[in-house]
Structures are given as C-alpha cells and as structure tokens.
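[1] Generate a structure from the sequence data that follows.
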Amino acid sequence: MTGKLRDIEASYSHIAGSYAEHFFDELRHKPFDRALLDVFADQVRPRSDGMGGPVLDVGCGPGQSARALRERGIDVTGLDLAPEMIAEAKRRLPDIPFRVGSMLALDDAPASYAGLVAFYAIVHFNREELTQACREFFRVLRPSGLALASFHLGNEVVHRNELFGKPVNLDFVCFERATVEGAFVAAGFRIEAYLERAPHTEIEHPTQRGYILARKPYSAG
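    You can find the predicted model right below:
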C-alpha cells in the first residue's frame, strides 16, 4: 500500500463514526441519486435470460449506497479501504457483506459482478490512479456489466487536514468530464450516459456533480 493509500485508510478510520452519522441517511435528501440507483438496479437485477447478478459497491463507506441497492432487491457487496468504516457498515447493515480492500487492486476474480457502483469513491485519486481503478472495474465486471460512478466536477484539488473536528490528511480531487470518461473508455468501457446536477448546497460541498454510466461490451473477454 502506498503512503497516500495509508493516509486515506487512516483518515477515514479516524473519522468513521462521525462520517457515518453524517452521511448514512444522505440519500433521503438526494432524489436525483436515488433515481439513478433505480435505473442502475433495473439493469443489473437478475433476469430470466441469465443477465444481471451481483453488484460491488466500491468505496462504500458506512453503506448508504449498498443499503439503497439492497432495498431495490440487488445482491450487493460493499468494499472500503478503511477497516473502521467497514466496521460501521457491518454494524448498521449486518445482512449485507462488507470487506476491506482497495479498488486499485480488487481481490475478485475476473467477471465476478454484473454491476459496480462508485459513488464519490474516486475523489482522492490522481489521473493515473483513476485509470487504474477503471481497469480494475472492467476486469471484475462480466461482459455487458454496468458501472455507475459519481464525482465532483472541476479542476481543483482541495486539501483537508481536519474533518469532523479530527485530524486527517486528504486531498479531494475534482475532475473534468472528459478526464473521467477518458479513463473509462481507455479501460475498455462504452459510455452509455452522462448526467450532471447542481449541488444540494444545504447538505453538500458546493460543486457540480457528474455521473457516468459505462458498460463493458458484451464481446469483452
């Protein structure tokens, strides 16, 4: 694990309890995000023709997206770098499997999942790390598998050395649309949709939000 990943792990483990209290119910206030999860769930839910199947929620935090997917009938597993964040998720959602791991080096076999969500999971990466994450997403998805990613739009990097009154060492990276789309395409994905929304300024950092739906081609090995 690189020094940067150790900083991310330590920072989120340090603030896991406060972070969970603040964000676990955030989707109640985000109708656009819930609607996108509805669209995603409809496409990855198992069907009689054999399509669909399990989903991986990377950078799952305390499990808010995993909970939403389970409520939509999806067989979901959550993964996060921070052990204390995973402990929070397991405590709050004992019926969903969660594990510690890095999206830059997933420990899943190729073609393990029908879908993958990464809600603000790429916000600490540089361009090279983003490209590596997309390659891992592509590897673990089945042919025709679907990825849904959200991110902050822009070109700035915001450093934080404190969150929830506790010390952290985190850089929050904003990406241009072309950068994120380019990383998914370079990994082999086909972009199916791009959407953008304004922030809910009363509960969110005041940045525009971008969402990408990307599919692994059916002919991919």
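[2] From now on I want contacts and neighbour counts done on CA atoms only, so please keep to that.
    Fine.
[3] So which bits of the host helix or strand of V168 are buried?
    Using DSSP states H and E, V168 maps to strand 166-173. For strand 166-173, the neighbour count (16 or more other Cα atoms under 10 Å) marks V168, N169, L170, D171, F172, V173 as buried.
[4] Just list the residues touching the closest residue to the third one other than its chain neighbours, thanks.
    Computed as Cα to Cα, 6 or more residues apart in numbering, the closest residue to L170 that is not its neighbour in sequence is R160, at 5.4 Å. Taking Cα atoms under 8 Å, 6 or more residues apart in numbering, we find R160 in contact with V168, N169, L170, D171, F172.
[5] what about the residue nearest the centre of the chain, distance to C60?
    Nearest to the mean C-alpha position of the chain, by Cα atoms, centre = their mean, lies A118 at 1.6 Å. Noted for A118: a distance of 8 Å to C60, by Cα to Cα, to the nearest Å.
[6] wait, A198 sits on R209?
    Yes - counting by Cα atoms under 8 Å, A198 touches R209, with 6.3 Å between them.
[7] Of the two, which one has the most company?
    Taking other Cα atoms under 10 Å, A198 and R209 do not tie; R209 has more neighbours (21 against 10).
[8] neighbouring contacts of the longest strand seen in the chain?
    When the chain is parsed with DSSP state E, its longest strand is strand 141-152. With Cα under 8 Å, 6+ apart as the test, strand 141-152 has contacts from 40, 43-44, 52, 110-123, 137, 173-175, 207-221.
[9] Which entries within those meet the buried criterion?
    Using 16+ other Cα under 10 Å, the buried ones in the contacts of strand 141-152 are 40, 43-44, 52, 111-123, 137, 173-175, 207, 209-217.
[10] Mind checking which of those residues land in helices?
    Using DSSP state H, the subset of these located in helices is F40, Q43, V44, F137.
[11] so what's the second one closest to, chain neighbours aside?
    The shortest distance from Q43 to any residue that is not its chain neighbour, by Cα to Cα, 6+ apart, is 6.9 Å, and that residue is G52.
[12] Please apply the same query to the first one.
    With Cα to Cα, 6+ apart as the criterion, F40 has its nearest non-adjacent residue at 7.3 Å, and that residue is L148.
[13] another one to check against the first:
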Amino acid sequence: MTEPSHLAAVRDSYDAVAADYVRLIIPPEEMDPVSRAMLAAFAELVRDGGGPVADLGCGPGRVTAYLAGLGLAAFGVDVSGEMVALARRAYPELRFVQGSMAALDLADGTLGGVLAWYSVHHTPPASLPAVFAEFRRVLAPGGHLLLGGHAGDAHLRPAEAYGHPVSFESHLLPAGRLADLLAQAGFTVTARLEQPRPERADRSYVCLLAYA
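    Modelled structure (predicted):
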C-alpha cells in the first residue's frame, strides 16, 4: 500500500526536528492546570475500567511517562523513528513503537484508553474519519479517548518549525466539528473544554473526552 504523502511529510519533518522539539516543548509537569486536570481525569476513568493505554503521536514520550506516573499501563506510538528513539532512551522501562495512528498494529478492543495529545492536526480532514474509526476499533467497549489539540478554522503550511525546515501541514478544525467526527465514528463525547489563546483570537486549545 502506498504511504500517504501527508504521513511521509510528518515522519520526515519530526525526524528532523526531534532533538530541538524536546528542548523547546514544555514537559507535562509544567502544562497549565486545566490540561493537567484533563489528563488526570482521563487517567482516573481508565484506571476504573482497566486495560492498557496507547499514547498515539507520543513524540519523545514525556506524556506517555506522565500517564504511567498516574498509574496507567501506557505505551507510545509515533510515526517518527527519531522520536521513538528519543523516547526509548529517556524511558527504557516503557514501550514505544514506530507506527501510524491510522493503521495500528493492535487487535480489536484491546485498549482501555487512547490518548491523542496534539497529534491529529497534521491529518487532512478527509482522513480524520478513518483515523477516529481506528481509535474506536482498538478500544474495548467503554474504553476512553482523550483528544487534545488545536481548534480553529485554518490550513497552515509552515516552512519552518522548531528551528528546522518542515514539510508537514496543519489542519485546524472547530471543536464542534471534531466532536461531530468522533460521534460519527461511534464515540460518545462526555466533555468538551476550550481554552482561548490570547495571542491568537481565531484559535483555541481544545480537549474532548469520549468513550467507545
């Protein structure tokens, strides 16, 4: 099967920026209180239901390790081999694999939770239904999804990110549209939280909590 061009662009770009990404992005412990509260709520819900948790688009593994510290059997998946290598070096006690969130090497209904933390915005909107269907496929009945990311109405083509040339694109959708797509994939959305970005009135940060 031919690899989608957007997936190759994401992999190659994050391979290039991996080391500086780690240096520039704040760790979970320094996130704003609301974001940390959403991660904590997700962790509590998944602990109650049991089952492993996949951190999809895990990057260098910091959030995966944060979830493990909250008592979850968490592992990470990322399309970037460089990101996976950094995660394995930083957290050798955890499992990290290279792969695509659109085609997970997991059996149906095997996960208690899925985290997609600022990782789906590089997916073209036309491909999101298939990605969300894949999230739904791997979750056990009643398993939880936490989707965190950027919300808005924009298609961005940055020439540079984290100090390096990049070829990925970002597709920002309104929070309501993301919630609708999750519902169409078979999820029940139980919480939706938006935080404004003071520096960008046309964009916000969004967290969507749902169950399969």
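[14] To which residue of the second structure is the residue nearest to L170 of the first structure aligned?
    Taking TM-score structural alignment, the alignment pairs R160 of the first structure with P158 from the second structure.
[15] repeat for V117 of the first structure
    Structural alignment (TM-score structural alignment) places V117 of the first structure against L115 in the second structure.
[16] that older thread, give the equivalent position in the second structure for the residue nearest to F40 of the first structure.
    Aligned partner of L148 of the first structure by TM-score structural alignment: L146.
[17] cool, and A68 of the first structure?
    Residue pairing (TM-score structural alignment): A68 of the first structure is matched to Y66 of the second structure.
[18] OK, contacts around its match?
    P28.
[19] Next, count neighbours for A130 of the second structure.
    Per other Cα under 10 Å, the neighbour tally for A130 of the second structure reads 16.
[20] Check whether F135 of the second structure really touches L115, as I assumed.
    No - using Cα under 8 Å, F135 of the second structure is not in contact with L115; the gap is 9.3 Å.
[21] hmm, back to that, what residue in the second structure is paired with the residue nearest to Q43 of the first structure?
    Residue pairing (TM-score structural alignment): G52 of the first structure is matched to G50 of the second structure.
[22] check contacts around Y91 of the second structure.
    Applying Cα under 8 Å, 6+ apart to Y91 of the second structure gives the contacts G61, A65.
[23] what do you get for the one 3 residues further on?
    With contact taken as Cα under 8 Å, 6+ apart, L94 of the second structure is in contact with A65, A74, F75, R88.
[24] The residues you listed in helices, which ones?
    Of these, the ones assigned to helices by DSSP H are A65, R88.
[25] ok, which pair from the contacts of L94 of the second structure is furthest apart?
    By the measure Cα to Cα, A74 and R88 form the most distant pair in the contacts of L94 of the second structure, at 13.3 Å.
[26] ok, the nearest residue to G61 of the first structure once chain neighbours are set aside - how many residues close by?
    Distances taken as Cα to Cα, 6+ apart put M85 closest to G61 of the first structure, at 5.6 Å, once the chain neighbours are dropped. M85 of the first structure has 29 neighbours, counted by other Cα under 10 Å.
[27] ditto for the one 3 residues further on
    Residues within reach of E88 of the first structure, counting by other Cα under 10 Å, total 22.
[28] Could you do the one 4 residues further on as well?
    Residue crowding around R92 of the first structure was assessed by other Cα under 10 Å; the count is 16.
[29] Map it onto the second structure.
    Using TM-score structural alignment, R92 of the first structure sits opposite A90 in the second structure.
[30] Ok, F172 of the first structure next?
    Counting by TM-score structural alignment, F172 of the first structure corresponds to S170 in the second structure.
[31] Ok, H29 of the first structure next?
    Using TM-score structural alignment, H29 of the first structure sits opposite M31 in the second structure.
[32] Quick check: the gap between that match and A159 of the second structure.
    The gap separating M31 of the second structure from A159 of the second structure is 27 Å, by Cα to Cα.
[33] before we move on, what about F168 of the second structure?
    9 Å.
[34] what number of residues lie near P94 of the first structure?
    11.
[35] Let me know the helix or strand that it is in.
    Using DSSP H and E, P94 of the first structure falls within no helix or strand.
[36] The one 5 residues further on too?
    Here R99 of the first structure sits within strand 98-100, counting by DSSP H and E.
[37] Could you list the buried residues of that strand?
    F98, R99, V100.
[38] As JSON lines, these with distance to R190 of the first structure would be great.
    As requested, the buried residues of strand 98-100 of the first structure are exported to JSON lines (distance: Cα to Cα, whole Å):
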{"residue": "F98", "distance to R190 of the first structure": "28"}
{"residue": "R99", "distance to R190 of the first structure": "29"}
{"residue": "V100", "distance to R190 of the first structure": "29"}
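[39] and which of these is nearest to A35 of the first structure?
    F98 (23.9 Å).
[40] Contact partners for that closest one?
    Residues in contact with F98 of the first structure (Cα under 8 Å, 6+ apart) are T77, G78, L79, D80, I86, A89, K90.
[41] Which of those lies at the shortest distance from G154 of the first structure?
    Minimum distance to G154 of the first structure across the contacts of F98 of the first structure is 24.7 Å, recorded for D80 (Cα to Cα).
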